[in-house]
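>>> this is the structure alone, sequence omitted:
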């Protein structure tokens, strides 16, 4: 059985790509590594932010849906994104930065065993900065030197992701029994799972909460993508997903990576995505995110697609 090496990316909904772009680049100091469109609906932007090249495990992605209403929070949803920072001093740095930019945030606290600083973006998306405390991160994560954030305080990549569900044991079976995550903590209404022992870059917290399901809108999380190394592994996992009785999309070529999608028995949407070929397949490192990139099958519709999109910085 193959081992999941961590998170790949996570995808959210934004109502306004320009405001979203401003927050994640200028406030959080991430690099916009790809400006493209939703391949299933090319009328909407799909923006990716991350490290120098948008390495797997650093990517935050957003679909722009101008008609999106507000999120009505509830259960059976992915409810919070952890982002790793180098040290406890980094949390203090970010608290001051959030005050400077009028970002809604809490106090420094503890989350999943780490010092943490919770905050929200401009649309109420819940995030939390986590002290990585000098621990290992994937060797290929690369800092973006032009970030507005001090190099020693920058966001490293994705950390603990929180999922809230009506029936904890159902998602537990998906992560532990099907995907091979290790259950490292458990209480009546919460469990922690890791794909790489001791590391937050593959960690998921599952919380049990009764009540109505979340109604998605701006600032909600659409799906979590987890890493697989290559297409061979993806084909293996496609069979595993189907053997467990879940519906799989089968392998989908997203040009920048290949994926499959499935929902677990709580309705949580998971993607499994390959490491490569990555965002430099159609761009130099220097030019990443600067122009609208389209996969080859959409290139002949470029004029029509560009005409329907509002320009963003």
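On my side now, so go ahead. Computed from a predicted structure; not experimentally measured. Residues are numbered from 1 along each chain as shown.
>>> okay, CA-based contacts and neighbour counts for the rest of this
Noted.
>>> three-state assignment of residue 134?
Three-state call for residue 134 (DSSP: H, G, I helix; E, B strand; the rest coil): coil.
>>> and if you look at residue 13?
Three-state assignment for residue 13 (three-state DSSP): strand.
>>> try the one 5 residues further on
Assigned state for residue 18: helix (three-state reduction, three-state DSSP).
>>> separation between it and residue 65?
From residue 18 over to residue 65 the distance is 12 Å, taken as C-alpha to C-alpha, to the nearest Å.
>>> more crowded one of the two?
Per other C-alpha atoms under 10 Å, whichever of residue 18 and residue 65 has more neighbours is residue 65, with 18 against 14.
>>> that one: what's it in contact with?
For residue 65, the contacting residues are 13-16, 44, 218, by C-alpha atoms under 8 Å, 6 or more residues apart in numbering.
>>> now residue 289
32-35.
>>> repeat that for 10 Å
Neighbour list for residue 289: 31-36, 47-49, 53-54, 279, 283 [criterion: C-alpha atoms under 10 Å, 6 or more residues apart in numbering].
>>> still on that earlier bit, nearest to residue 299 among the contacts of residue 65?
Using C-alpha to C-alpha, residue 44 comes nearest to residue 299 of the contacts of residue 65, at 15.2 Å.
>>> so that closest one is in which element?
strand 41-50 (DSSP states H and E).
>>> the residue nearest to residue 233 when sequence neighbours are not counted: how many residues sit nearby?
Excluding its sequence neighbours, the residue lying closest to residue 233 (C-alpha to C-alpha, 6 or more residues apart in numbering) is residue 2, at 7.0 Å. Residue 2 has 12 neighbours, counted by other C-alpha under 10 Å.
>>> now do residue 2 against residue 227, distance only.
11 Å.
>>> between those two, what contacts are shared?
Residues touching both residue 2 and residue 227 by C-alpha under 10 Å, 6+ apart: 233-234.
>>> contacting residues around residue 90?
Residue 90 sits in contact with 84, 96, 117, 129-133, 150, 152-155, where contact means C-alpha under 10 Å, 6+ apart.
>>> just the buried subset of these, please.
Among the contacts of residue 90, those buried by neighbour count (16 or more other C-alpha atoms under 10 Å) are 84, 117, 129-132, 153-155.
>>> how about the residues you listed in TSV, adding distance to residue 61?
As requested, those are exported to TSV (distance: C-alpha to C-alpha, whole Å):
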residue	distance to residue 61
84	17
117	21
129	17
130	19
131	22
132	22
153	22
154	18
155	15
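>>> another structure for you, compare them:
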């Protein structure tokens, strides 16, 4: 059976959109490749940060729902997003993040990788993971990033989740999604696609004594997994359905096709196709510069533009 090939994107919930943009584009130096709206709640932005080309697997996205309460830690949620940075760059990143007042932890070693944990302005746990450039996805450096090319974020590395009971999720990951168990360390079990590495890592921790987590600002909303095209997506969707889960029909997100479902432990997963991609409606050299709406929302443009706040791209810092 065709299985997923790794992470497509991770979507999280933030506070005010301008603060989110200042951090991810201004401090982390990622490119805003799409400025759109939540298609189910068009009165709020959906902001997409990635490499210069918006390759699948490099994309971290946000719903700025600043009216929400902070998230509640607990099982059934993804608890951390991991971003790949080049080998030998953590000293640079530690100094840069500290200079801008970002809360950072000490450098850790996780399953042989050097990792710098940090917290974004709205409470999201973000870990920078040193790794050689990935071979499983493309990467195009952003020429206008405030971060030098040799230090730039390469894309998604992986994620972490808490589970009340690890066994059902482990069974699903290995028998439906094609993960293999890499090992256990410090209470975390690592699952990998293929040989692992950037974009193909999921860490799971069993937390039977924790309450169920709740979405809020600073939480991950869902993890999206890569499928090649809609035919591949339907194959994986069928496999998900056959094990008793309840995937949605295919939903056209315009830049990719999506299927959503909750894995056995309650974390919201998405299947997302690699194409058509972010350049389908914008020139590749001007991604993210204007508010882009899918065709079915164009008739509401005036009302949407009144509802969302103006954004100012952060200066080179």
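Yep, it's here. Quick caveat, the model's predicted, so the values are computed rather than measured.
>>> is it fair to say residue 169 of structure 1 lies in a helix?
Yes. Read with three-state DSSP, residue 169 of structure 1 is one of the residues of a helix.
>>> what's the burial count for residue 312 of structure 1?
When counting by other C-alpha under 10 Å, one arrives at 12 neighbours for residue 312 of structure 1.
>>> once you drop chain neighbours, what's closest to it?
Leaving aside its sequence neighbours, residue 312 of structure 1 sits nearest to residue 18 (C-alpha to C-alpha, 6+ apart; 5.4 Å).
>>> do you know how far that neighbour is from residue 113 of structure 1?
In this view, residue 18 of structure 1 and residue 113 of structure 1 are 35 Å apart by C-alpha to C-alpha.
>>> circling back: redo the contacts of residue 65 of structure 1 as a markdown table? Include distance to residue 22 of structure 1.
Below are the contacts of residue 65 of structure 1 laid out as a markdown table (distance: C-alpha to C-alpha, whole Å):
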| residue | distance to residue 22 of structure 1 |
| --- | --- |
| 13 | 15 |
| 14 | 12 |
| 15 | 13 |
| 16 | 10 |
| 44 | 18 |
| 218 | 16 |
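>>> which of those lies closest to residue 73 of structure 1?
Closest approach to residue 73 of structure 1 among these (C-alpha to C-alpha): residue 218, at 11.3 Å.
>>> which residues touch the closest one?
12-16, 63-72, 122-125.
>>> put the buried members of the residues you listed into a ChimeraX selection.
Filtering those down to the buried ones (16+ other C-alpha under 10 Å) takes a single ChimeraX command:
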select :12,13,14,15,16,63,64,65,71,122,123,125
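>>> now, which of the contacts of residue 218 of structure 1 lie within helices?
Applying DSSP state H to those, no entry is found in helices.
>>> which residue, other than its chain neighbours, is closest to residue 109 of structure 1?
Using C-alpha to C-alpha, 6+ apart, the closest residue to residue 109 of structure 1 is residue 116 (5.1 Å).
>>> mind telling me what element the one you found is part of?
strand 114-120.
>>> mean deviation (superposed) between that strand and structure 2, please.
Its matched residues in structure 2 lie on average 0.5 Å from strand 114-120 of structure 1 after superposition (mean C-alpha distance after the TM-score superposition for structure 1).
>>> about what we covered before: so the residue nearest to residue 109 of structure 1 sits against residue 159, correct?
No. If you go by C-alpha atoms under 10 Å, residue 116 of structure 1 and residue 159 don't touch, sitting 11.1 Å apart.
>>> any residues in contact with both of these two?
Residues within reach of residue 116 of structure 1 and of residue 159 at once, by C-alpha under 10 Å, 6+ apart, are 82-85, 128-132.
>>> could you tell me which of the contacts of residue 289 of structure 1 belong to strands?
31-36, 47-49 (DSSP state E).
>>> farthest pair within those residues?
31 and 36 (14.4 Å).
>>> ok, the two, which is more surrounded?
It is residue 31, of residue 31 of structure 1 and residue 36, that has more neighbours when counted by other C-alpha under 10 Å, with 26 against 19.
>>> so the more buried one sits against residue 143, correct?
Yes. Here residue 31 of structure 1 reaches residue 143: they are 9.5 Å apart, a contact under C-alpha under 10 Å.
>>> overlap in contacts of those two?
50-53.
>>> and the residues you listed, which is closest to residue 137 of structure 1?
residue 51 (12.7 Å).
>>> what's the match for the closest one in structure 2?
Using TM-score structural alignment as the criterion, residue 51 of structure 1 maps onto residue 51 of structure 2.
>>> tell me how far its match lies from residue 286 of structure 2.
13 Å.
>>> show me how far stretch 210-225 of structure 1 is from its chain's centre.
Chain-centre distance of stretch 210-225 of structure 1: 13 Å, with C-alpha atoms, centre = their mean, to the nearest Å.
>>> that older thread, my guess is the residue nearest to residue 312 of structure 1 contacts residue 64, does it?
Yes. Applying C-alpha under 10 Å as the test, residue 18 of structure 1 and residue 64 come out as touching, 9.5 Å apart.
>>> how near is the aligned partner of residue 75 of structure 1 in structure 2 to residue 267 of structure 2?
Superposed on structure 2 with TM-score structural alignment, residue 75 of structure 1 falls opposite residue 75. Using C-alpha to C-alpha, one gets 9 Å for the distance from residue 75 of structure 2 to residue 267 of structure 2.
>>> that older thread, quick one: the strand holding residue 44 of structure 1 to structure 2 mean distance?
Averaged out, strand 41-50 of structure 1 is 0.6 Å away (mean C-alpha distance after the TM-score superposition for structure 1).
>>> give me the helices and strands touching that strand, please.
Of the remaining helices and strands, those touching strand 41-50 of structure 1 by 3 or more C-alpha pairs under 10 Å, 6 or more residues apart in numbering; DSSP states H and E are strand 7-14, helix 17-22, strand 31-38, strand 59-64, helix 302-307.
>>> and residue 246 of structure 1, which of those is closest to it?
Of all these, it is strand 7-14 that lies closest to residue 246 of structure 1, at 20.6 Å by C-alpha to C-alpha.
>>> that closest one to strand 59-64, inter-axis angle?
For strand 7-14 of structure 1 against strand 59-64, the angle by axes from the mean of the first three to the mean of the last three C-alpha atoms, to 10 degrees is 20 degrees.
>>> and strand 7-14 of structure 1, what does it pack onto?
The contact analysis (3+ C-alpha pairs under 10 Å, 6+ apart) places strand 7-14 of structure 1 against helix 17-22, strand 41-50, strand 59-64, strand 77-85, strand 157-165, strand 221-228, strand 269-277.
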